[in-house]
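Chemist: structure for this input, please:
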Amino acid sequence: MLDAPRLPAPPSAPAETPTPARLGLTTAVVALGGLLFGFDTGVISGALLFIRTDFALNSFEEGAVISALLLGAAVGALGSGRPADRFGRKKVLVAIALTFTLGLLAAVLARNFAMLVAARAVLGLAVGGASTVVPLYLTEIAPPRLRGRLVTANQILLTVGILVSYLINLAYAGSADWRAMFAVGLVPSVAMLVGTLLIPESPEWRRGGAVTRDRSAHVALSSPLVRPALVIGVTLAAVQQFGGINSIIYYAPSIMARAGLPATNSITYSVAIGAVNVVMTIAAIPLIDRVGRRPLLLFSLTGMALSLAALGVALSLPTSSATNITALICMVTYVASFAIGLGPVFWILAAELFPPEARARGSAVCALVNWAANFIVGQLFLPAADLVGESWVFWSFATVSATAVAFVLRTVPETKNRSLTDVQRGLATRSHPRTRPATP
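Modeler: Here you go, the predicted structure:
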């Protein structure tokens, strides 16, 4: 017997238009999920230096501490779509904020390896949920002309979270206090928990866009009118990771050391990479809605492909001051290219392209693919570099980025300044010119 559907509000009921101040405050509160996303993925890089000593971890256990969050994030990303449809975006955001808080408390209080892995898995659930529901909620509350900027605010706070985690690591490195590193994250998590209790529900969900029957939701994702959005979202999710970004974010100090640069202060190298990531993501704000999604994607992927190809060449040459500096410049250029385009635009499109009845589930599937690819790259980068050499690994990343240029030219529509209804109708018409989309 099917569950009774939630009765939607009358279609003619006007949506509440938030004031600019309220819209800005709501965006800031919800985007704290992005900051915590970045903080919790980045803080382990410095904390692990001291955790391995306190808990006498071997290399397998160190990998498990890192991987627990990534696997938890994959589960959280996929599992957040159905509750977001059934119970609403706001309630799920409150649950995500509570999960962040509980996970951080568990990490601070962990007394052994097993407790820490469990805490990291809980944090992963929150990170994965935030990666799905935060862009989704911001997309649904934003006016068309501001939608790109509001969703990019989440990406900015994500990169800020990574940078803050590196700075916190640097601040507590002298005392080796890894528990304090985790504890700092409780400040934004509690702020998000309190703030999400006060924000309004998504007007798109209130108007009846939610699908409450599981069978209907799965049919929606497999529908010919939804499939083009799923193909674009899943492909860009994979490209974002198989284009190599987290090989740089996770392993920049190791790459620099292999290139011959001194790696005595690995946290400082990470701070520099994190700062470039933040600055270029901020630079994307005025461009997302002015220039558009497609041009930024094309520029970003081209810059990534060229930087990766050049990095591969630099790493294949005999070590010298010139090749070392070239490798460093290529890494910075690559991160800058990613941050100004593919980084924020993927999350925007993953929330824009799907129709209401498939938006939460579709975004969740895209986030799941992103986290699964993240896990694969994180686990295989160093073994692959040892097997075939760093140059070939980066050339393979360059090939993925170059191939994605052709994919964007062929399939990705422009969505700037268009209502969500127009975006989905246009995508359906473009992909199925003989099919007339149903009028909402």
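
Chemist: okay, CA-based contacts and neighbour counts for the rest of this
Modeler: Will do.

Chemist: skipping its backbone neighbours, what lies nearest T139 in space?
Modeler: Counting by Cα to Cα, 6 or more residues apart in numbering, R147 is the residue found nearest to T139 once chain neighbours are left out, at 5.8 Å.

Chemist: give me the buried positions along the helix or strand harbouring the one you found.
Modeler: Using DSSP states H and E, R147 falls within helix 147-172. Going by neighbour count (16 or more other Cα atoms under 10 Å), the buried part of helix 147-172 is 147-170, 172.

Chemist: tell me the SS of T333?
Modeler: helix (DSSP: H, G, I helix; E, B strand; the rest coil).

Chemist: so who does it touch?
Modeler: Counting by Cα atoms under 8 Å, 6 or more residues apart in numbering, T333 makes contact with 303-304, 307.

Chemist: what's the closest of the residues you listed to G378?
Modeler: M304 (18.5 Å; Cα to Cα).

Chemist: that closest one: what's it in contact with?
Modeler: By Cα under 8 Å, 6+ apart, the contact list for M304 reads 243, 333-335, 337-338, 398, 401.

Chemist: got it, and S131?
Modeler: When contacts are counted by Cα under 8 Å, 6+ apart, S131 touches 33-34, 37, 77, 367.

Chemist: host element of it?
Modeler: Assigned by DSSP H and E, S131 belongs to helix 113-141.

Chemist: list the buried ones in that helix?
Modeler: In terms of neighbour count (16+ other Cα under 10 Å), helix 113-141 has its buried residues at 113, 116-141.

Chemist: by how many degrees do that helix and helix 147-172 diverge?
Modeler: 150 degrees (axes from the mean of the first three to the mean of the last three Cα atoms, to 10 degrees).

Chemist: how far away from the center of its chain is helix 113-141?
Modeler: Centroid displacement of helix 113-141 relative to its chain, using Cα atoms, centre = their mean, to the nearest Å, is 10 Å.

Chemist: check stretch 301-311 too.
Modeler: The chain centroid and the centroid of stretch 301-311 are separated by 21 Å under Cα atoms, centre = their mean.

Chemist: can you list the contacts of S131 in JSON lines and add secondary structure, distance to L315 and neighbour count?
Modeler: Output for the contacts of S131, formatted as JSON lines (DSSP: H, G, I helix; E, B strand; the rest coil; distance: Cα to Cα, whole Å; neighbours: other Cα atoms under 10 Å):
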{"residue": "G33", "secondary structure": "helix", "distance to L315": "37", "neighbour count": "32"}
{"residue": "G34", "secondary structure": "helix", "distance to L315": "34", "neighbour count": "27"}
{"residue": "F37", "secondary structure": "helix", "distance to L315": "32", "neighbour count": "29"}
{"residue": "A77", "secondary structure": "helix", "distance to L315": "36", "neighbour count": "30"}
{"residue": "A367", "secondary structure": "helix", "distance to L315": "32", "neighbour count": "31"}
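
Chemist: could you also give me the structure for this second sequence? I'd like to compare it with the first:
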Amino acid sequence: MVAKASQHSSRAALPALVSGPHTRRLGTVAVIATFGGLLFGYDTGVINGALDSMEESLGLTPATEGIMVSAILVGAAVGAFFIGRISDAFGRKPTINTLAILFFFAALACVLAPSWEFLTGARFLLGIAVGGASVTVPVFLAELAPTEQRGGLVSRNELMIVSGQLAAFTINAVIGSVWGEHDDVWRYMLSVAVLPAIALFIGMFRVPESPRWLIAKGRDDDALAVLKQIRSDDRAVAEMAEVRELADDEKEAKRARLADLVAEPWLRRILLVGVGLAVAQQLTGINSIMYYGTQVLQDSGFSQSGALIANVGAGVIAVVAMLVALRIINRVGRRTMLLLGFAGITVFHLLIGLSSTLIPEGLGRAVVVLIFVICFVGTMQGTIGPLVWLMLSEIFPLKLRGIGMGVTALVLWSTNFAVSLLFPILVAGIGISTTFFIFAVLNAGSFVFAATRVPETNGRSLEQLEADFSTGAVPTVANSAG
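Modeler: Prediction:
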């Protein structure tokens, strides 16, 4: 409590933020760094419109298709687990630059792949870059951002991820319309990913190192020089004390072990909530649309080119919903948004399944399914998508936040892998309708889990949450006084 009180007092003493050249400098740094998020979104979303061409060119079956698509997620789990430690040792900036190189060569290997096995290996390597970016870029942004702007600046990375997916859907639609008859059109779609990788690599030479990392390495003068690039001089000097406190907190957190996370019953309950949220986010089936949306729309009645174009609608709605979520996420209770999200997703999964079953084949059914798919994507990206990551960062005590986030991120990526691997196999075996009915049942279960197990974290301190969990209570109402 003493450490926390001193931290709050040092923050209260900071000079107010003022605009100037340093503000533009920070904005430029954020744009460059979030190209990692753009690559994340593009490389995971581009497969969506490329699968039809791949099936013919590489002789894919539903099983090999699932393996090839989900290979990037296995790599992402590996990258998310190990790259954070590498960035702690060598710095955020050189780590992101190395990831840019890996993005480039892995994307190039995907373009030149002679077989589905080679492509699967290349996508695994691409996944390592995706997972590394997913943990390194948000940390880098958080360590550069002023305290007052940290949430908004870090959230730009989430926005860039869905923007990258939208870019992939749009470019796929354009390339598919122009060169759709070409046997290897999927290679053209994948090749675009090398461009933002080059931009990230070149741009990072203009970006400073994280001041918190520099202080952790005993390089205080370098850290102050970086802060003076992105703050006013008086603010930079005053903020050095805060950055030292944050660096000390981080050192203490790195000493935490998995055994510490399950040492007491209330900690085990928090871990259960975190793991449950991670699994529930992926069981929404969002990535069945992000990765296989074009095929879902074709099965519903669209032509190949029509499905490519219609799929762009899902990408647009994802970006718009994310923008809305970022504006309201601190004004509405976390549990309220979660419950509305799971309820809405359950309804739209049922409507997609019923439409595919009851409406006769043709353009009418295709349009109705598209509407419900767009509603599903908007509901997911406007509630559960950004909210789960935020709540995972809030529920764990500070000293255990690193290990807690690591465990839950691994669970999230693993669940993503399982859903992505099984989706095409399920669709081939039991059809679109039954598959979405299964999603509806799973999300109804997630609604019950959120209603009975997930605490309200908005407006509550870690001490309040700890007290409630330690007594077995689940705080379901935000305390505005907290």
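
Chemist: any idea how far A385 of structure 1 is from the residue nearest to T139 of structure 1?
Modeler: In this view, R147 of structure 1 and A385 of structure 1 are 40 Å apart by Cα to Cα, to the nearest Å.

Chemist: sorry, back to before: ok, the residue nearest to T139 of structure 1 to T159 of structure 1 distance?
Modeler: 19 Å.

Chemist: likewise G292 of structure 1?
Modeler: Distance, G292 of structure 1 to T159 of structure 1, using Cα to Cα: 21 Å.

Chemist: please apply the same query to T415 of structure 1.
Modeler: T415 of structure 1 sits 24 Å away from T159 of structure 1 when distances are taken as Cα to Cα.

Chemist: just the strands from structure 2, written as ranges.
Modeler: Assigned by DSSP state E, the strands in structure 2 number zero.

Chemist: hang on, isn't V393 of structure 1 packed against A385?
Modeler: Yes - assessed by Cα atoms under 8 Å, V393 of structure 1 is found in contact with A385 at 6.2 Å.

Chemist: which one of these two is surrounded by more residues?
Modeler: Set side by side, V393 of structure 1 and A385 show more neighbours around V393, with 22 against 15, by other Cα atoms under 10 Å.

Chemist: trace that one over to structure 2, please.
Modeler: The alignment partner of V393 of structure 1 in structure 2, by TM-score structural alignment, is T435.

Chemist: residues contacting its match?
Modeler: Taking Cα under 8 Å, 6+ apart, we find T435 of structure 2 in contact with 353, 423, 426-427.

Chemist: so which of those residues comes closest to L214 of structure 2?
Modeler: Closest approach between those and L214 of structure 2, by Cα to Cα: F423, at 44.6 Å.

Chemist: and the gap between the closest one and V411 of structure 2?
Modeler: 18 Å.

Chemist: and for P265 of structure 2?
Modeler: Separation of P265 of structure 2 from V411 of structure 2 (Cα to Cα) stands at 20 Å.

Chemist: which one of these two is surrounded by more residues?
Modeler: Neighbour count, other Cα under 10 Å: between P265 of structure 2 and V411, V411 has more, with 20 against 14.

Chemist: still on that earlier bit, residue contacts, the residue nearest to T139 of structure 1?
Modeler: Counting by Cα under 8 Å, 6+ apart, R147 of structure 1 makes contact with 138-139, 289.

Chemist: can you lay out those as JSON lines showing distance to L25 of structure 1?
Modeler: Output for those, formatted as JSON lines (distance: Cα to Cα, whole Å):
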{"residue": "L138", "distance to L25 of structure 1": "12"}
{"residue": "T139", "distance to L25 of structure 1": "15"}
{"residue": "D289", "distance to L25 of structure 1": "20"}
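
Chemist: for those, which one is nearest V278 of structure 1?
Modeler: Proximity of the contacts of R147 of structure 1 to V278 of structure 1 (Cα to Cα) peaks at D289, which lies at 18.6 Å.

Chemist: corresponding residue for that closest one in structure 2?
Modeler: Counting by TM-score structural alignment, D289 of structure 1 corresponds to N330 in structure 2.

Chemist: try A358 of structure 1
Modeler: Matched by TM-score structural alignment, A358 of structure 1 corresponds to L400 in structure 2.

Chemist: what do you get for V345 of structure 1?
Modeler: Using TM-score structural alignment, the partner of V345 of structure 1 in structure 2 is L387.

Chemist: any idea how far that match lies from M322 of structure 2?
Modeler: For L387 of structure 2, the distance to M322 of structure 2 (Cα to Cα) stands at 10 Å.

Chemist: kindly report the same for Q304 of structure 2.
Modeler: 28 Å.

Chemist: which of those two has more neighbours?
Modeler: Neighbours per residue, other Cα under 10 Å: of Q304 of structure 2 and M322, the larger number sits with M322, 24 against 20.

Chemist: helices of the stretch 301-440 of structure 1, start to end?
Modeler: Using DSSP state H, counting those that start in this stretch, the helices of the stretch 301-440 of structure 1 run over 321-340, 342-352, 356-388, 390-411, 420-431.

Chemist: which stretch among those is buried most, on average?
Modeler: Most buried of the helices of the stretch 301-440 of structure 1, by mean neighbour count (mean count of other Cα atoms under 10 Å): helix 342-352, with a mean of 27.
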